[in-house]
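Asks: Sharing a model that was predicted from the sequence below.
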Amino acid sequence: MIKHLWLRLIRPLDPWLLIILLALICVGQITLYSAGERSFDRVESQMINFAVAFACMWFVASQPPQRLMSVALPLYLLGVALLVGVFLFGDVSKGARRWLNIGVTRIQPSEMMKIALPMMLAWYMHKHEAMLRVRDFLVAAILLAIPVAFVLKQPDLGTAILIAGSGFFVLYLAGLSWKLIVPMILVGIVSIWFVMDLGRCSQVFHDYQCQRVQTLLDPSTDPLGKGYHTIQGTIAIGSGGVTGKGWLQGTQTHLDYIPEKTTDFVFAVYSEEFGLVGNLVLLTLYVLALMRGLSITMHANTLFGKLLAGAITMTFFTYAFVNMGMVSGILPVVGVPLPLISYGGTSLVTLLIGFGLLMSIRRHRAMIKFG
């Protein structure tokens, strides 16, 4: 009886992805224990978050892709409606309007869009699979721009980047030509250079966003202010050396030089204590998850499955790349957590729902196409 229940429990899950995710969760818990000053509070809280996220992942993984496709449009419309609600009635915290109070709790609708947007775009492209035209890509671009614009307005640059990235990956995998991609990239680079020119940045971006880019170029201009995060992060990473200072032995960590050390800058804590060797282990786990996701993408039998699996996989890679980049000083600080390592319930639930989508696509490879 117990064996039968156990088999039913693990049947929807992909064993390889599950092993990789559990390994990353373990690394995260070990790091959070040290970053939390040897207190189990963060560890226990994160385990509760993981239990909730795992249940969500299992539920999504057990659903056939046909059902996932049927909820793509309603989920997207609900997400946009909630973003409008945030814009009109959202709670303001630390100068940003990102949360919506629905009575029993507060929710952050932008997190929902990390899943709802790629599902919506994958559904739309699947529906027009027989004859994809430039018009379809323009419609998809509008569907992408709407939630990104609302999230930027909050403002939340990090989440906006992840949402925009998830949508871009769908469009690219659907066949968006490099003849369109390259000009857009060039226009973006020129636009950034233009607005970053003297006196123009604040006319387009929020002041804090301009300061982050300027700090990236030269953190020493404000070492105790805007540049503090970047400087302390790079010091911690560099001081870890090849093998690290040892678990619980990080001086930058335990002397409280590293800011946000259980969330956005947890990579600095990990790097200081486990060094280059530990970073290689962490990167290996991320690459294995990436390879497994791409394998599921390649073997998906429908355009919906390919586009959604590819977007979820590459968005996961973007999470890791952006966080490591900002902590090591090669990207601006944008508030993106290190996937499955940083403390946080919302991001963990979103990530594992994404992996649940991957598992659903792998399990139901033989599903029948429909429009």
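Replies: Happy to help now that I have it.
Asks: rest of the way, CA atoms for contacts and neighbours
Replies: OK.
Asks: starting at the chain centroid, how far to stretch 2-21?
Replies: 24 Å (C-alpha atoms, centre = their mean, to the nearest Å).
Asks: now the end-to-end length of it.
Replies: 24 Å (C-alpha to C-alpha, to the nearest Å).
Asks: P12 should be in a helix, yeah?
Replies: No. Under DSSP: H, G, I helix; E, B strand; the rest coil, P12 sits outside any helix and is assigned coil.
Asks: put this beside the first:
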Amino acid sequence: MTVFDKPSLSQRLKPWFSGFDLPLLLAIAWMMGLGLICMYSAGYDHGTRFVDHSRNMLISVALIFFVAQIPPQRIMQLAIPLYTVGVLLLIATALFGITKKGATRWLNIGITQIQPSEILKIATPLMLAWWFQKREGLLRLPDFIAAFVLLAVPVLLVAKQPDLGTSILVFSAGFFVIFFAGMSWKLIIPAFMVGAIGITTLVLSEEKICQPEVEWLVLREYQKNRVCTLLDPNKDPLGKGFHIIQGEIAIGSGGIHGKGFMKGTQTHLEFIPERTTDFIFAAFGEEFGLLGALALLAGFTALILRGLMIASEAPTLFSRLMAGAVTLSFFVYVFVNMGMVSGILPVVGVPLPFISYGGTAMVTLGLGLGLLMSIAKTRRPRY
């Protein structure tokens, strides 16, 4: 009679912890450490922000761990259901959603209120990666047109709420998938040229088009005010330009070494608005200076470079597209947040990953990093 030894507890648990990408884990740990330090300083006298931020990080870590256990092939099967549910929830939000501060972004599902647009940050690139995987080797122009239609549906629904910041993030995540799938530069370069001409025209004609009686056909009034405030924040320094001016003052006053941990005057004297959320980089720059900002950028750069390396080594088209889109989405988060706080982009309400307070954003972050870790565990071996 053959006797089989039962595996020990360590043997049963080992597969759950094996295969994690160490450089990616180190980059995540570095950013989470900086996030906790910054939130303690900026939010220790701001209710329970630090405790809640720590809890949200633990939830994010749990999501990274559990999503990493799911093979990319299984994740791909969720593309159509997740995208469909997300779009239906956006439609329900437009019809029955809860309006706060002029925006209809929340939906009451009985036990709690949710923001369905957050689902589409993951569901949209997931759906597009599935679409191109099914057409691998047979891609034609109609396939790219269909992909843009799939992308346009959630982007337009989110922009209608209105939520320009989230619509930019959803669009960028989906666009990166289309770009990595083989979209021609002949289509991209003209779009960039049109954008550059539009921005130049906007800057040169600011004096005329920013007059109160001038109506913009595409953007809403508050969005027009944000753009005009960016062009000249000193026109209304105590009103619409207050955010940008105070953010610039805080970052500039930090100098090279910063004022020191928990010694930011602009931060703790309440001059920086939204100092634990959208404008937390201003608080970070004031207390830790240029050197601290470089350390922060080094962590983001390491994470992004490692993510692109994982994408290049992924075994399937779906994995490569998804890893590339998730990775460059972090770049968009960082660029837009730091840009708006520094006064080079309009204020659109985009959080800084790991650093800004926000439970929903942290959950989305965990899901994205979990997908990246899952792909890393199945990448092609080196020879």
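Replies: Nice, I can see it. Predicted, not measured: the structure shown is a model, and the values here were computed from it.
Asks: mean deviation of the lengthiest helix in the second structure from the first structure?
Replies: When the second structure is parsed with DSSP state H, its longest helix is helix 280-312. In the superposition with the first structure, the average deviation recorded for helix 280-312 of the second structure is 0.4 Å (mean C-alpha distance after the TM-score superposition for the first structure).
Asks: Where does the residue positioned nearest the centre of the second structure sit, in terms of helix or strand?
Replies: When the second structure is reduced to its mean C-alpha position, the nearest residue by C-alpha atoms, centre = their mean turns out to be Y333, at 4.1 Å. Per DSSP states H and E: Y333 of the second structure is located in helix 317-342.
Asks: what range in the first structure does that helix sit on?
Replies: Per TM-score structural alignment, the counterpart of helix 317-342 of the second structure in the first structure is residues 303-328.
Asks: buried set for that stretch?
Replies: Across stretch 303-328 of the first structure, burial judged by 16 or more other C-alpha atoms under 10 Å covers 303-320, 322-324, 326-328.
Asks: Next: stretch 351-371 of the second structure.
Replies: Those would be 351-359, 361-371, for stretch 351-371 of the second structure by 16+ other C-alpha under 10 Å.
Asks: Over to stretch 17-35 of the second structure?
Replies: For stretch 17-35 of the second structure, the neighbour count (16+ other C-alpha under 10 Å) marks 19-21, 24, 27-28, 30-32, 34-35 as buried.
Asks: what's the distance between the match of helix 317-342 of the second structure and the middle of its chain?
Replies: Distance, stretch centre to chain centre, for stretch 303-328 of the first structure: 7 Å (C-alpha atoms, centre = their mean).
Asks: Aligned to V151 of the first structure, what sits in the second structure?
Replies: Counting by TM-score structural alignment, V151 of the first structure lines up with V158 in the second structure.
Asks: hang on, the earlier thing: now, which of the buried residues of stretch 351-371 of the second structure lie within helices?
Replies: Cross-referencing these against helices under DSSP H gives 359, 361-371.
Asks: Make CSV out of these and add distance to L269 of the second structure.
Replies: Shown next, in CSV, are these (distance: C-alpha to C-alpha, whole Å):
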residue, distance to L269 of the second structure
G359, 26
A361, 27
M362, 27
V363, 31
T364, 32
L365, 31
G366, 33
L367, 36
G368, 36
L369, 35
G370, 38
L371, 40
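Asks: List just the nearest of those to I245 of the second structure.
Replies: Relative to I245 of the second structure, the closest of these is A361; by C-alpha to C-alpha it sits at 25.9 Å.
Asks: which residue lines up with the closest one in the first structure?
Replies: A361 of the second structure maps onto S347 in the first structure, by TM-score structural alignment.
Asks: can you name the residues of the second structure that stretch 246-265 of the first structure overlays?
Replies: Mapping stretch 246-265 of the first structure onto the second structure (TM-score structural alignment) gives residues 260-279.
Asks: So which residues of the stretch 1-150 of the second structure form strands?
Replies: Assigned by DSSP state E, counting those that start in this stretch, the stretch 1-150 of the second structure shows strands spanning 98-100, 103-108, 113-114.
Asks: Indicate which one of those is closest to E213 of the second structure.
Replies: Per C-alpha to C-alpha, nearest to E213 of the second structure of the strands of the stretch 1-150 of the second structure: strand 103-108, 23.7 Å.
Asks: can you list contacts of that closest one?
Replies: Residues outside strand 103-108 of the second structure that contact it (C-alpha atoms under 8 Å, 6 or more residues apart in numbering): 89, 92-94, 96-99, 113-117, 161-163.
Asks: next one: stretch 237-257 of the second structure
Replies: Contact partners of stretch 237-257 of the second structure, identified using C-alpha under 8 Å, 6+ apart, comprise 225-226, 229-230, 232-236, 266-267, 271-273, 279, 282-292, 340-343.
Asks: Now the counterpart of A173 of the second structure in the first structure: which helix or strand?
Replies: Taking TM-score structural alignment, the alignment pairs A173 of the second structure with S166 from the first structure. According to DSSP H and E, S166 of the first structure maps onto helix 157-173.
Asks: next one: M183 of the second structure
Replies: Counting by DSSP H and E, M183 of the second structure is part of no helix or strand.
Asks: who touches it in this structure?
Replies: M183 of the second structure makes contact with F144 under the criterion C-alpha under 8 Å, 6+ apart.
Asks: circling back to that earlier point, want to throw the strands of the stretch 1-150 of the second structure into CSV with distance to M183 of the second structure and mean neighbour count?
Replies: Shown next, in CSV, are these (distance: least, C-alpha to C-alpha, whole Å; neighbours: other C-alpha atoms under 10 Å):
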stretch, distance to M183 of the second structure, mean neighbour count
strand 98-100, 38, 13
strand 103-108, 32, 19
strand 113-114, 34, 16
